[in-house]
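Undergrad: no sequence for this one, just the structure:
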């Protein structure tokens, strides 16, 4: 039996992360999924039912056409999986539904630096392999609001461990939620090229994708 397929969308109309090619290569190397990496808007205008999940890998700006927005919403509401990685929260600011789907929108970040991520929920495939305190070097995203009211927070930032955090004691970094019949997973990590060689980060992402895909 063929592996289930992922649509990995990497279109950017704003900042473009140099880690995108490393991310695509790492997702292909994870195994268990057939990865279809696309940048064209037509990718989201086609039928999405053949995909176990749609992954927005550091997308930025407005990346979808009206038809693509309609397809994606119908896909998730009908039971499809959606995964947002890093700059996926800097995407589709003009589409209110997308903010609801993801759970929070990007607000800003300090410079890339080491810090501590704290596991809030070990009972999830994206976090059960992680140490309670995970030392990470990344771009520590702040969000306009906490996703906590509508999401299950898995990982949060310890703002005392780095400079420039702006959310205080409630600073989620990775979470999951349901939208209609679908499952949504988001992680703010994945800025650096080096992150995509980190076994802990790759296992974190594999767990989130597997969960979102219902596997």
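TA: Ah, there it is. Small disclaimer: the values here were computed from a predicted structure and weren't measured. Numbering: from 1, shown residues only.

Undergrad: Every contact and neighbour count from this point should use C-alpha atoms.
TA: Noted.

Undergrad: show me where the protein has helices.
TA: Along the chain, counting by DSSP state H, helices occupy 20-30, 66-77, 96-102, 199-212.

Undergrad: Could you double-check that residue 64 lies in contact with residue 39?
TA: No. Using CA atoms under 8 Å, residue 64 is not in contact with residue 39, being 10.5 Å away.

Undergrad: who's more crowded, those two?
TA: The neighbour count for residue 64 versus residue 39, taken as other CA atoms under 10 Å, is higher for residue 64 (21 against 14).

Undergrad: Find the nearest non-adjacent residue to the more buried one, please.
TA: residue 41 (5.9 Å; CA to CA, 6 or more residues apart in numbering).

Undergrad: same question, residue 24
TA: Per CA to CA, 6+ apart, closest to residue 24 is residue 37, 7.0 Å.

Undergrad: Next, count neighbours for residue 35.
TA: 21.

Undergrad: That one is in contact with residue 2, isn't it?
TA: No. Using CA under 8 Å, residue 35 makes no contact with residue 2, being 11.9 Å away.

Undergrad: Just list the residues touching residue 146, thanks.
TA: Applying CA atoms under 8 Å, 6 or more residues apart in numbering, we find residue 146 in contact with 103-104, 170-172.

Undergrad: Which of those residues fall in strands?
TA: residue 172 (DSSP state E).

Undergrad: How about residue 38: what's its closest non-neighbour residue?
TA: residue 9 (5.1 Å).

Undergrad: right, I mislabeled it, should have said residue 174
TA: residue 187 is the one closest to residue 174 (CA to CA, 6+ apart), at 4.2 Å.

Undergrad: Run a quick neighbour tally on that neighbour.
TA: 24.

Undergrad: From residue 71, how far off is it?
TA: 23 Å (CA to CA, to the nearest Å).

Undergrad: same thing with residue 54?
TA: Taking CA to CA, one finds residue 54 at 11 Å from residue 71.

Undergrad: for residue 52, same thing?
TA: In terms of CA to CA, residue 52 sits 15 Å off from residue 71.

Undergrad: now the strands: where do they sit in this protein?
TA: 5-9, 34-38, 51-57, 81-85, 106-108, 113-119, 133-138, 142-143, 152-158, 172-179, 182-187.

Undergrad: Pull the number of nearby residues for the closest residue to residue 172 other than its chain neighbours.
TA: Leaving aside its chain neighbours, residue 172 sits nearest to residue 156 (4.1 Å; criterion: CA to CA, 6+ apart). Using other CA under 10 Å, residue 156 has 21 neighbouring residues.

Undergrad: Next: residue 183.
TA: Neighbours around residue 183, by other CA under 10 Å: 24.

Undergrad: let's bring in a second one:
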């Protein structure tokens, strides 16, 4: 079912109302000149947590004021480069195949179809790709305009890697989370916020569904029809994404939505600014055929959706148009 309350227009209106209410309330008059307690920094969504939605303590939402142009976004003339991170510390999706050998860019196995597919798609667009599942190689993130968490689940990062990711995002880096990236870092609230205040709860069986284009103005959706067929294990999420720009939903009957996670709407892709960086997110991508030449209805839509979203997070194309 199509969502309106979580559309970009609805969220901007809600943000304006919420911010006004907060500034008129207990947050006002704290002596720093802007009334938000953040020392003059932009607040946006952090001003409007009046409805029991968790505040992650960072600037996040749809306002580009939350972005820090500190050198991690792509600039004209620079080599385009991403890092694909697919380390799993729990159940491993079939599309990831056999765990990768240590180091940066180890030989890919025949069953590493998602890593190989995403790498090929990026290279088609002139984007250089590094990939790893080695914590020792999860470093020098400032070399990349985007870091892609590709179904990298459970406690995929150690303390050092968490710090590296946080500092990278704060410096204006791009983050792309795909499919079971939503099943990662359950005990790290910063990461939950990076996902849009959402986490994986459960899913129904892998099955055919109808995806609905909610926001056709973003570069990652502008080419999509209003509805299109795809096959996935449609994720139920709790917490439910908040103060984000919903791009795609799946119809409720297909999604087998749970009472805990979802009501009338069931988002599957969205974007937001977060703590200085850009985050583009999708729960789609379960079926191995989505990453290969095997036929799958909607796979060309999925491929372009991911790649346009990736380029927007990198700073190559406009980001998260409302």
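TA: Okay, I see it. Note that this is a predicted model, so its numbers are computed, not measured.

Undergrad: still on that earlier bit, residues touching the alignment partner in the second structure of the residue nearest to residue 172 of the first structure, list them.
TA: Under the alignment (TM-score structural alignment), residue 156 of the first structure pairs with residue 249 in the second structure. Shown in contact with residue 249 of the second structure (CA under 8 Å, 6+ apart): 1-2, 211-214, 265-269.

Undergrad: what residue of the first structure matches up with residue 223 of the second structure?
TA: In the first structure, residue 223 of the second structure lands on residue 129 (TM-score structural alignment).

Undergrad: Report how many residues lie close to that match.
TA: If you count neighbours by other CA under 10 Å, residue 129 of the first structure ends up with 14.

Undergrad: what's near enough to touch it?
TA: So residue 129 of the first structure contacts 122, 200, 203-204 (CA under 8 Å, 6+ apart).

Undergrad: so which of those persist in the second structure?
TA: Conservation of these in the second structure, assessed by both residues aligned by TM-score structural alignment, their matches' CA atoms under 8 Å: retained contacts are residue 122.

Undergrad: Restricted to buried residues, select the contacts of residue 129 of the first structure in ChimeraX.
TA: With 16 or more other CA atoms under 10 Å as the criterion, this ChimeraX line picks the buried residues out of those:
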select :200,203,204
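
Undergrad: Show me which positions of stretch 129-138 of the first structure end up buried.
TA: Buried residues in stretch 129-138 of the first structure (16+ other CA under 10 Å): 130, 132-133, 136-138.

Undergrad: Same check on stretch 10-19 of the first structure?
TA: Per 16+ other CA under 10 Å, stretch 10-19 of the first structure contains these buried residues: 10-12, 17, 19.

Undergrad: Where in the second structure does it fall?
TA: Under TM-score structural alignment, the match for stretch 10-19 of the first structure is residues 86-95.

Undergrad: if we can go back for a sec, what about the match of residue 223 of the second structure, distance to residue 200 of the first structure?
TA: 8 Å.

Undergrad: Repeat that for residue 162 of the first structure.
TA: In terms of CA to CA, residue 162 of the first structure sits 20 Å off from residue 200 of the first structure.

Undergrad: How about residue 111 of the first structure?
TA: With CA to CA as the criterion, residue 111 of the first structure and residue 200 of the first structure are 22 Å apart.

Undergrad: ok, the nearest residue to residue 153 of the first structure once chain neighbours are set aside - how many residues close by?
TA: Of all residues not flanking residue 153 of the first structure in the chain, residue 175 sits nearest, at 4.3 Å (CA to CA, 6+ apart). When counting by other CA under 10 Å, one arrives at 25 neighbours for residue 175 of the first structure.

Undergrad: cool, residue 213 of the second structure as well?
TA: 23.

Undergrad: Quick check, it in contact with residue 224.
TA: Yes. Between residue 213 of the second structure and residue 224 there is a contact under CA under 8 Å: 7.0 Å.

Undergrad: quick one on the thing from earlier: same check for the contacts of residue 249 of the second structure, but in the first structure.
TA: Under both residues aligned by TM-score structural alignment, their matches' CA under 8 Å, what the contacts of residue 249 of the second structure keep in the first structure comes to 211-214, 265-269.

Undergrad: Just the buried subset of the residues you listed, please.
TA: Using 16+ other CA under 10 Å, the buried ones in those are 211-214, 265-269.

Undergrad: Make JSON lines from these and add distance to residue 176 of the second structure to it.
TA: Shown next, in JSON lines, are those (distance: CA to CA, whole Å):
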{"residue": "211", "distance to residue 176 of the second structure": "20"}
{"residue": "212", "distance to residue 176 of the second structure": "21"}
{"residue": "213", "distance to residue 176 of the second structure": "19"}
{"residue": "214", "distance to residue 176 of the second structure": "19"}
{"residue": "265", "distance to residue 176 of the second structure": "22"}
{"residue": "266", "distance to residue 176 of the second structure": "19"}
{"residue": "267", "distance to residue 176 of the second structure": "16"}
{"residue": "268", "distance to residue 176 of the second structure": "14"}
{"residue": "269", "distance to residue 176 of the second structure": "11"}
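
Undergrad: quick one: which of the residues you listed is nearest to residue 258 of the second structure?
TA: residue 266 (10.0 Å; CA to CA).

Undergrad: Can you tell me how far that closest one is from residue 140 of the second structure?
TA: From residue 266 of the second structure to residue 140 of the second structure the distance is 36 Å (CA to CA).

Undergrad: now do residue 151 of the second structure
TA: 21 Å.

Undergrad: More neighbours: which of these two?
TA: residue 151 (27 against 10).

Undergrad: quick one, what contacts the nearest residue to the more buried one once chain neighbours are set aside?
TA: In space, and not counting its chain neighbours, residue 151 of the second structure is closest to residue 180: 3.9 Å by CA to CA, 6+ apart. The neighbourhood of residue 180 of the second structure, defined by CA under 8 Å, 6+ apart, consists of 150-153, 200, 283.

Undergrad: Try it again at 10 Å.
TA: Residue 180 of the second structure is in contact with 86, 88, 91-93, 149-154, 199-200, 235, 282-286, counting by CA atoms under 10 Å, 6 or more residues apart in numbering.

Undergrad: With residue 88 of the first structure instead?
TA: Contacts of residue 88 of the first structure by CA under 10 Å, 6+ apart are 9-10, 12, 55-61, 102, 105-106, 186-188.

Undergrad: So what does it match up with in the second structure?
TA: For residue 88 of the first structure, the residue aligned by TM-score structural alignment is residue 181.

Undergrad: mind checking how far its match is from residue 133 of the second structure?
TA: With CA to CA as the criterion, residue 181 of the second structure and residue 133 of the second structure are 13 Å apart.
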